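**Student:** Show me the folded form of this:
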Amino acid sequence: MEFDRLGPEEDEEDEDDVATQYMIEQSLLESNKRREVHRESAAPDGRTSVQQGSDSTDTIFTAIRQAIRANRTDLVKLLLQHGSRVNQEGCHGRRPLHEASRLGQAELVNLLLGAGGRPDPRSNYGLTPLALAAQGGHLEVVETLLQRGADVMSQAHDEASVLYEACSSGDPAVVRLLLECGADANMETHTGHLPIHRAAHQGHLQALKLLLPVTSMEDVKDSGMSPLHSAAEGGHTHCIKALLDAGYDPNYMLHPWVRRSFDDERKSALFFTITNNDVPSAKLLLEAGAMVNQDPVKCLQVALRLGNYELINLLLRFGANVNYYCKVNTTHFPSALQYALKDEVILRMLCSYGYDVERCFDCCYGNRPHIPEDYEGWTNSVIKDTMFCEVVTVRWLKHLSGHVVRILLDYVDHVTLCSKLKAAVMEQQQWPDICRLQENARCLQHLCRLQIRRSLGRLRLRSPVFMSFLPLPQRLKDFVLYREDDREDDRRGGAPG
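**Tutor:** As a prediction, the model looks like this:
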């Protein structure tokens, strides 16, 4: 004869049921023992001289909590019949109703309320059963608690409202019910966050759409942050689009007191998308008019660190300043080049968008030795205004000097190599080609391209709108933008301009 076998999940459920049953038995034994002590110690006037011990109280509460977690209505009834108090406090000040509401057990919630449970008990953190039910998105429990008089306007000790907690799960039915029952969408937490911030950060689009018409723009401004920042931080492109369509400003900057919580003191929603390497969200914000150069640490600098060609190209097309200077480790040449020394694609991309290449060959020493006669081991150039020749000739970058210089020469007229840079480049395989360019006059075609770029200016060169209306043949536009060679575009997956 074959016997039925329980699967692993059924075995676990059976073990949990046994453990729960054991806990209930112990609780009932404690309850009976307490009754006996009560009878034996009763005084003639009917008062007792023995108090209930905390250990037995904890045992009873643990038992009813275990029964609730197991969703055993019959056991909860049994415990309540044998003296378990429906409003008894447990760990962190939570009552049985807290546990049943958190788990969304509507039948047990009704049972506990019917047994005298208060609808609005608060835990040590100020959370009510309604807040926990809303947090879990348990619609039926929320309805029951509201019908029994639970306060829809209650706030926890951190001032988080029931509606704010509901935005954690983002259940649109729960959010709609709370709003219909009078929940205020403009109640902020102690950090200034509103329910709309929570919904945007969690990516709950339907809940967000319910909150948009009832959230005050003035209250959002008072919070010091936009829901766009929250949606961008969470990486939710669909929420960003909904907020932009609703009229939220893509250039609203974080208030200084909010910025201080970030080491980089970021300001814009765009910066959050760049740090997340989120190209679709960044594109959406840029197309909506987000300014790209507003943050203390430039968005382009972050994208260069990430090495994302598509993101770099996107920022450059929307006007990222390719000639920014980093506040830390200041160089004589624009800082972006530091991230492109080992990557030809990025290097050419920067140069095509107007990188100030001439600054790389600007050296105050020229043909003279780079170590002054009065040098004592420390100069200002160590910490400030470091020149290109000093950077590219260090031991771990020297092997790249020839390749980098050869590429840079494509974007300038005749330049002079200082003694230090020349000594390093002479050891590289690109030296013969560099000599050819330096010893001969540049071709007229190249000089014309440089002159046109100089006349247009860097801002116009990196403006796709301006270049599209420029009355020049497309072939000439491509030549001016260094796009005549498809090699670069194929490798980076996009074209400048």
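**Student:** contacts and neighbour counts: CA atoms only from here.
**Tutor:** OK.
**Student:** What separation do you get for Gln451 and Val480?
**Tutor:** 10 Å (C-alpha to C-alpha, to the nearest Å).
**Student:** Touching, His190 and Gln155? I think so.
**Tutor:** No - here His190 does not reach Gln155: they are 10.6 Å apart, not a contact under C-alpha atoms under 8 Å.
**Student:** between the two, who's got more neighbours?
**Tutor:** Gln155 (23 against 12; other C-alpha atoms under 10 Å).
**Student:** Correct me if wrong: the more buried one contacts Leu127.
**Tutor:** Yes - counting by C-alpha under 8 Å, Leu127 is a contact partner of Gln155 at 7.3 Å.
**Student:** Spell out the secondary structure type for Val142.
**Tutor:** Under DSSP: H, G, I helix; E, B strand; the rest coil, the three-state class of Val142 is helix.
**Student:** Looking at Gln451 and Val480, which has the bigger crowd around it?
**Tutor:** Val480 (19 against 13).
**Student:** Skipping its backbone neighbours, what lies nearest the more buried one in space?
**Tutor:** Spatial nearest neighbour of Val480, chain neighbours left out: Arg449 (5.6 Å); criterion: C-alpha to C-alpha, 6 or more residues apart in numbering.
**Student:** Tell me how many other residues surround Leu130.
**Tutor:** Counted by other C-alpha under 10 Å, the residues lying close to Leu130 total 32.
**Student:** what does Glu12 give?
**Tutor:** So Glu12, with other C-alpha under 10 Å, has 12 neighbours.
**Student:** Tell me the buried residues in whichever strand or helix holds it?
**Tutor:** Element membership for Glu12, per DSSP states H and E: helix 8-40. Neighbour-count burial for helix 8-40, counted by 16 or more other C-alpha atoms under 10 Å, picks out 17, 20-21, 23-24, 26-28, 30-31, 34, 37-38.
**Student:** any idea which of those is the one closest to Lys267?
**Tutor:** Thr20 (52.7 Å; C-alpha to C-alpha).
**Student:** wait, what's in contact with the closest one?
**Tutor:** Ala63, Gln66, Ala67, Ala70 (C-alpha atoms under 8 Å, 6 or more residues apart in numbering).
**Student:** Give me the number of neighbouring residues for Ala200.
**Tutor:** Neighbours around Ala200, by other C-alpha under 10 Å: 33.
**Student:** element containing it?
**Tutor:** Going by DSSP H and E, Ala200 is part of helix 195-202.
**Student:** Downstream of that helix, the next helix or strand is which one?
**Tutor:** helix 205-211.
**Student:** Let's compare: structure for the following, please.
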Amino acid sequence: MTTQVTVARNSQTGAINHEDYSLYSSMSEEELIEMAIEQSLTEGPSEPTAAKTASREQAVPSEPYYSQNFYLYPWQRHAAQSGGQTQTTSSGSPSGVWMRYDGSLFRTPQPEVPDPVVSAIKEGDEKALDAMMKSGKNLAQPNKDGWLPLHEAAYYGQAGCLKLLHKSYPGTIDQRTLQEETPLYLATNKGHLECVLALLQAGAEPDIANKSRETPLYKACERKNVDAVRMLLQYNADANHRCNRGWTALHEAVGRNDMEIIDLLVKGGAKIESANCYGITSLFVAAESGHLEALRYLAKCGAEINTQASDKASALYEACKNGHEKIVEFLLSQGADANKTNKDGLLPIHMGSKKGYFEIVKMLLPVTSRTRIKRSGISPLHMAAECNRDDVLEELVEAGFDVNATLSFERARLYEDRRTTVLYFAVANNNVYATELLLEAGANPNIDLINPLLISIRHGCLKIMKLLLDYGANINAYIASHPTTFPATIMFSMKYLAVLKFLMDMGCDGNSCFDCLYGCGLHPAIETRRDRYNDSLEEKQPHPVQFCEIVSTPEMNRWAGPIIDVLLDYVGNVQLCSRLKEHIDSYEGWVNIKKKAELPRPLAHLCRIKVRTVMGKDRIPLIDTLPLPGRLIRYLQYDFTH
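**Tutor:** Next up is the predicted model:
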């Protein structure tokens, strides 16, 4: 039945209408379909108008198996009424065109018609294949991917079809696909041994590589196909061919830990010392992967135990990095040098300490040079403390490593805070156990540019603070790169009043907080900064910052009163500067603080301050141990509850 369909464009909406069925009557059905699809794709969906909706509803037939939301062309209605068979255009191709809710058209996916040649090969139908060739069909023409029927036969493992095709087209035996894959490569990759043998016997070249420069032998090793490897080597496949990464078949076999293939390759001429583009040999691969049997075999064949990659990492270093205890033990037994550094100057013991491999570190201790460690600019103690490897840290301390070893300048500058000591790492990690271990072993808490005590204050860890102070940490620590007129310990604890009181109880100097350069005079305007004490250490402050400047910053001014209140309990007769008075006057609730600061201070308070001063800050923490009445001890400790 010839059907005439017209498609008109609404000039205002750009939508496709179906009112006029006469303007395009001279066009074929196929031309109309293609035009409708092109317009739909170009214009995109649009909102249907009332007129369009009405016309669509009139065009939809009343049969129950049609959706009322779709407009159907006559040939589509005919297809549905005749049992759902797909109608075709004049060219013989199925139309499959439908309309969406928004009026746009779409084509339903059509089933692919299988290639009869490929179908015959997949089924192993040699007779059908032979009949095609006798009928004059040329089976030496590649498809769009460069595949010949011969490739298909190798891929599907149809040896009979493969032999038939090769007999008819012998010149195609080594022809490549667009990925440069030969029939032999495809057969090897899929593990079709009969096809592999047939191709080799027919004279296929065994060393033609694909785009990644992977040969059939390399692929056989990757697939752990021993028979294919043996077959290829019998036909003189190159055992030393490199892929685009410099990887050889032996590298791949060692990486797969296939001992039978490794043995075949070595006996077939594979070079043991062949290195890839990163300088990695097969022995290095075995050590890195933890394959002990392969490592023993290669070492027995004379492989270099101290082989190093391009980054100077040795096989021993990689084994330590990956925690392969048996590999490390074997390498050391074969004379592996534990004092070879990588490009960063790190030794195997550094990596073992960083990873926390206790047994490996124990094996390395007797054979590692302390001089080499010192030359590296970093101690294994640093690595263990940084990564919280407490058992390794304890072992290294017991082995006599210097707990006061410092990072070299080049390594310290990698950290923004310029940390240098092992103790700093432990405190920065808030690791109480490691901190106590190092302090008991003699770690000095006053070496770093930023005192570890300041870090513990920032963390708010009273236990670590107490440990550091018990072992001599400077309670009045300053930061040289950020000078202040009062201790940095007070500055770091301002937002934590309980910590501030604890530090003052332990003897921190609070008098310097009230030594203002301007006194009761006019103070200059405060310079607003994002956070002047979190800036880079290279940014030097031209003048030491005063206490009144710190508490006047927007972040701290709401804390000014309580901070001053705590400090006044630990100082004698001091004068509040005009700026501090201004802060206290700004809040009605701080009136009592101003009264507390009035001179002179109470005699009982001044006596307590005097006694504590005479005792000295080193003995203040020991007040509990003094042979004094309990009431006096509580008085000296500011215990206001008694």
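**Student:** Superposing both, give me the TM-score.
**Tutor:** TM-score of the superposed chains, computed with TM-score structural alignment, normalised by the length of the first structure, equals 0.78; 444 aligned residues with a C-alpha RMSD of 3.5 Å.
**Student:** just so I have it, where are all the strands in the second structure?
**Tutor:** Secondary structure of the second structure (DSSP state E): strands at 8-9, 16-17, 97-99, 105-107.
**Student:** Distance from the chain centre to the last one, please.
**Tutor:** Going back to what we said before, that points to strand 105-107 of the second structure. 45 Å (C-alpha atoms, centre = their mean, to the nearest Å).
**Student:** again with stretch 440-447 of the first structure
**Tutor:** 49 Å.
**Student:** Pull the residues that contact it.
**Tutor:** Asp413, His414.
**Student:** For it, measure first residue to last.
**Tutor:** For stretch 440-447 of the first structure, the end-to-end distance is 13 Å (C-alpha to C-alpha).
**Student:** Over to stretch 371-384 of the second structure?
**Tutor:** Note: stretch 371-384 of the second structure ends 19 Å apart using C-alpha to C-alpha.
**Student:** what's it aligned against in the first structure?
**Tutor:** In the comparison with the first structure, stretch 371-384 of the second structure aligns to the range 218-231 (TM-score structural alignment).
**Student:** How about residues contacting that stretch?
**Tutor:** Residues contacting stretch 218-231 of the first structure (C-alpha under 8 Å, 6+ apart): 186, 188, 192-194, 196-198, 200-203, 237, 239-240, 243, 248, 250, 252-255, 257-258, 268-269, 272.
**Student:** in it, what's buried?
**Tutor:** Asp219, Val220, Ser223, Gly224, Met225, Ser226, Pro227, Leu228, His229, Ser230, Ala231.
**Student:** and the helix holding Ala200 of the first structure, how far from the second structure on average?
**Tutor:** By mean C-alpha distance after the TM-score superposition for the first structure, the fitted helix 195-202 of the first structure averages 1.1 Å away from its aligned residues in the second structure.
**Student:** quick one: the counterpart of Val86 of the first structure in the second structure and Thr281 of the second structure, what's the gap?
**Tutor:** Structural alignment (TM-score structural alignment) places Val86 of the first structure against Ala239 in the second structure. Going from Ala239 of the second structure to Thr281 of the second structure by C-alpha to C-alpha gives 15 Å.
**Student:** And for Asp258 of the second structure?
**Tutor:** Applying C-alpha to C-alpha to Asp258 of the second structure and Thr281 of the second structure gives a distance of 16 Å.
**Student:** quick one: the helices in the stretch 351-497 of the first structure?
**Tutor:** 388-392, 401-408, 419-425, 431-439, 444-456, 458-461, 464-469, 474-480, 486-492 (DSSP state H, counting those that start in this stretch).
**Student:** actually the stretch 101-250 of the first structure, not the one I wrote
**Tutor:** Under DSSP H, counting those that start in this stretch, the stretch 101-250 of the first structure gives helices at 106-114, 129-136, 139-147, 162-169, 172-180, 195-202, 205-211, 217-223, 227-234, 237-245.
**Student:** list the buried ones in the last one?
**Tutor:** By neighbour count, with 16+ other C-alpha under 10 Å as the criterion, the buried positions of helix 237-245 of the first structure are Thr237, His238, Cys239, Ile240, Lys241, Ala242, Leu243.
**Student:** what about the residue nearest to the fifth one when sequence neighbours are not counted, neighbour count?
**Tutor:** The one in question is Lys241 of the first structure. Counting by C-alpha to C-alpha, 6+ apart, the nearest residue to Lys241 of the first structure once its immediate chain neighbours are dropped is Leu284, at 7.2 Å. Burial measure for Leu284 of the first structure: 18 neighbouring residues, criterion other C-alpha under 10 Å.
**Student:** Aligned to Leu284 of the first structure, what sits in the second structure?
**Tutor:** That one, Leu284 of the first structure, aligns with Leu437 by TM-score structural alignment.
**Student:** Just to check, its match is in contact with Glu394?
**Tutor:** Yes - counting by C-alpha under 8 Å, Leu437 of the second structure touches Glu394, with 7.4 Å between them.
**Student:** Now do the contacts for the closest residue to Asn189 of the second structure other than its chain neighbours.
**Tutor:** Of all residues not flanking Asn189 of the second structure in the chain, Lys219 sits nearest, at 5.9 Å (C-alpha to C-alpha, 6+ apart). Applying C-alpha under 8 Å, 6+ apart to Lys219 of the second structure gives the contacts Tyr185, Thr188, Asn189.
**Student:** gap between Lys219 of the second structure and Ser333 of the second structure?
**Tutor:** 34 Å.
**Student:** residues in contact with the aligned partner of Lys422 of the first structure in the second structure?
**Tutor:** Following TM-score structural alignment, the counterpart assigned to Lys422 of the first structure within the second structure is Lys581. Listed by C-alpha under 8 Å, 6+ apart, the contact set of Lys581 of the second structure reads Lys594.
**Student:** May I ask you to name the longest helix in the second structure?
**Tutor:** helix 29-43 (DSSP state H).
**Student:** That one maps to which residues in the first structure?
**Tutor:** Going by TM-score structural alignment: helix 29-43 of the second structure matches no residues.
**Student:** again with stretch 122-132 of the second structure
**Tutor:** By TM-score structural alignment, stretch 122-132 of the second structure lines up with nothing in the first structure.
**Student:** How far does that stretch sit from its chain's centre?
**Tutor:** With C-alpha atoms, centre = their mean as the basis, the mean position of stretch 122-132 of the second structure lies at 53 Å from the chain mean.
**Student:** quick one: buried residues of that stretch?
**Tutor:** Lys122, Gly124, Glu126, Ala128, Leu129, Met132.
**Student:** separation between Cys520 of the second structure and Arg579 of the second structure?
**Tutor:** 8 Å.
**Student:** Of these two, which one has the most company?
**Tutor:** More neighbours surround Arg579 than the other of Cys520 of the second structure and Arg579, with 21 against 14 (other C-alpha under 10 Å).
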